[in-house]
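1. Fold the following.
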Amino acid sequence: MATLAAPVAAVRLAVRRALDRPLDADPAPPGPAPGRAAGRVLVACSGGADSLALAAAAVFVGPRRGVDVGLVTVDHGLQAGSARRAQDVADWARKAGFAPVEVATVEVGGRPGGPEAAARDARYEALVSAAHRHRAGTVLLGHTRDDQAETVLLALARGAGPHGLAGMPAVRRLDGIALCRPLLDVTRAQTRAACAALDLTPWDDPHNTDPSYARARVRSDLLPALVEALGPGVVGNLARTAALVAADTAALDALAADHLTAARDPAGGLRVAALAALPAALRGRVLHAWARELGAAPAALSHRHVEALDALITAWRGQGPTFLPGGIRVARHGGHLGAG
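-> Model (predicted):
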């Protein structure tokens, strides 16, 4: 009997754990939850080593766990030959036993943010739409431990705070669909080795080595330099830091939600006295959550905006209103904060 290659076993084990895990045990925003990942899942597969290894593991493990496994490959239209590559991935998927299989073509141009953010937003919209269309509650994404370490470094560089340092969540819900990352404890080297062991030929996206992209520079220059200076454990340590910060952040966010409820006034504003009594870490989270409720776009809402709201509480000198993204006006009237 042939011995199963260790990298293949590692990826399959990660997928099995993800499929067996009760997804509603994970922190998530309010909304319909798919419960367990039973029934049908879709794999997001670009043809790169990470998503190809994930797909191969999912189509092996899924049927053995009573789960139908489909595949979606997204054509961003950003490179010559992208449609052909997407079709090649779809052809492989059909032969490998995935059903359904879909090529989703998206428009990236004209979206807000940089090219990386625009492509990501378009991709997630397409994946969620495909999941609804095919009645799948979960989409599996191929992000690895290395991707998580890169995300933490980029968050540090931006000064993103705890939510950024928490990295990518193992499970995130978007429009009722669970976006699940089973490979956050699997390395990029393992996914490449798994593909080699399974005689799969991954596609290497040239964007991953294009120095015009910040993540590509972190991948090719910064992270290798850190490994050389601090040792190979730095990648796992960065990913572990993200997991620890994520757990703390989830607990603080839950407390903040309770305090937001307690601070509300009958007019829809917030009582200053209730906010002033909170530690700064909790008060900032309460104000951030309230600003989002008022309609401030999360991507545009910065620490500067939250500090301005906080000044209406802790540094009140009769100053005028502060303005949040979208032109939202927040002012203090006596012992209350209100919008409008």
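2. hey, let's count contacts and neighbours off CA atoms from now on
-> Fine.
3. got the contact list for the residue nearest in space to the middle of the chain?
-> Geometric centre of the chain, nearest residue: residue 168, 4.4 Å, by Cα atoms, centre = their mean. Residues in contact with residue 168 (Cα atoms under 8 Å, 6 or more residues apart in numbering) are 148, 151.
4. Output the longest strand belonging to this protein.
-> strand 67-75 (DSSP state E).
5. so what does that one touch, helix or strand wise?
-> Applying 3 or more Cα pairs under 8 Å, 6 or more residues apart in numbering; DSSP states H and E, we find strand 67-75 packed against strand 39-44, helix 49-64, helix 82-96, strand 101-105, helix 115-133.
6. One more, please, to line up against the first structure:
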Amino acid sequence: MTGPAPAVAAVRAAVAAALGDVGPGELVLVACSGGADSLALAAGAAFVGRKTGWRVGAMVVDHGLQPGSDEVAATAATACVALGLDPVDVVRVDPTGPGGPEASARAARYAALDVPEAAAVLLGHTLDDQAETVLLGLARGSGARALAGMPATRGRFRRPLLGLRRADTEAACAAQGLTAWQDPTNDGSRPDAPLRSRVRTEVLPTLDRVLGPGVAQALARTAAQLREDADALDGLAGELLAELRTHAAGLDVDALANAPDAIRRRALRTAMIEAGSPAGALSRAHVLAVDALVTDWHGQGPVALPGGVAARRAYGRLALGPADSGVQPS
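-> Coordinates of the predicted model:
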């Protein structure tokens, strides 16, 4: 008796490993677009769920960004039902919002998928997606947190397939007779293709050809190492911020100045976000300008930040709050 195809076995093993803490009877939801990655994940979760006793369902998010998106969503839902998933829901979201269409669509998608009743929500990102994320972060000059890529687990969201290639999910679908949807936006040769698709179609193959095979795996390893470093530094920054806030209003600039640059700047960025500045709008230039209030003070005025927030220094303390409040630290 032969076992499953290697790619099918790999997907199933990845799902089992990622959800080892989920008990029988708990609800696991698969975010399924109908593409090869999420369809292979849905099939793997359905199989493992039958062995473990999970309730495995699916959510199909229709952004309405392409003609016929409702038909694509309905086809994906039908495929999930055929795999034995239950419940299977199609959710239509409004992709309009701040940050451009891609960012707003992503925000709407995650909001719809964040189902409190689910023990885990599975996302179909692969090692290839991780490599593309790292390359885009490098090109944009992003910091270590962005270069750390996508986490395997964040809250109830889990990405079991981050160790597998896109070729593995395509092979898993083929071996199980599953017909995956081919998203036309993934064709990076089109003049209107999203930047990520062009990285996928043009940049990564070029890097493999010039540097040799294995670039995607190397980028994913880099992301994992940077995530460890970023987690450690973020933890130290959080401890610094918590200690500073146990005292009087505002942050003591002398205590901040004595902290290592990486920890101090992370603490300042966190304080800016907590004061109301959108994380996605904060650049390194903003962080360095506020940092200068601590390390290069020569009487400069408030630093304006995104979201109508300002940083001010007075009487040896740094305060962050509404730009028009005029409140000074005491």
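7. Please enumerate the helices of the stretch 201-340 of the first structure.
-> 214-217, 223-230, 233-263, 272-276, 280-294, 303-314 (DSSP state H, counting those that start in this stretch).
8. Quick one: closest of those helices to residue 66 of the first structure.
-> Closest approach to residue 66 of the first structure among these (Cα to Cα): helix 233-263, 29.5 Å.
9. Please point out which parts of that closest one sit buried.
-> Across helix 233-263 of the first structure, burial judged by 16 or more other Cα atoms under 10 Å covers 234-236, 238-243, 245-246, 249-250, 252-253, 256, 259-260, 263.
10. Stretch 95-109 of the second structure too?
-> 95, 105, 107-109.
11. sorry, back to before: would you reformat the helices and strands packed on strand 67-75 of the first structure as a markdown table and include distance to residue 294 of the first structure?
-> A markdown table is the format used below for these (distance: least, Cα to Cα, whole Å):
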| stretch | distance to residue 294 of the first structure |
| --- | --- |
| strand 39-44 | 33 |
| helix 49-64 | 38 |
| helix 82-96 | 40 |
| strand 101-105 | 34 |
| helix 115-133 | 22 |
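12. any idea which of these is most buried?
-> Neighbour counts (mean count of other Cα atoms under 10 Å) averaged over each of those peak at strand 39-44, with a mean of 25.
13. That one: how far from the chain's middle?
-> How far strand 39-44 of the first structure lies from its chain's middle: 17 Å, per Cα atoms, centre = their mean, to the nearest Å.
14. per the alignment, the residue nearest to the centre of the first structure corresponds to what in the second structure?
-> When the second structure is aligned by TM-score structural alignment, residue 168 of the first structure is paired with residue 150.
15. Quick check: the gap between that match and residue 26 of the second structure.
-> Using Cα to Cα, to the nearest Å, residue 150 of the second structure is found at 25 Å from residue 26 of the second structure.
16. repeat for residue 228 of the second structure
-> Residue 228 of the second structure sits 30 Å away from residue 26 of the second structure, going by Cα to Cα.
17. what's residue 83 of the first structure in contact with, if anything?
-> 75, 77.
18. The same query, at a cut-off of 7 Å, please.
-> Residue 83 of the first structure is in contact with residue 75, counting by Cα atoms under 7 Å, 6 or more residues apart in numbering.
19. isn't residue 279 of the second structure right next to residue 273, touching?
-> Yes. Between residue 279 of the second structure and residue 273 there is a contact under Cα atoms under 7 Å: 5.9 Å.
20. which of those two has more neighbours?
-> Comparing residue 279 of the second structure with residue 273 by other Cα atoms under 10 Å, the one with more neighbours is residue 273, at 19 against 14.
21. Map that one across to the first structure for me.
-> Using TM-score structural alignment, the partner of residue 273 of the second structure in the first structure is residue 292.
22. quick one on the thing from earlier: make sure the match of residue 168 of the first structure is indeed in a helix.
-> No. Counting by DSSP: H, G, I helix; E, B strand; the rest coil, residue 150 of the second structure is not part of a helix but coil.
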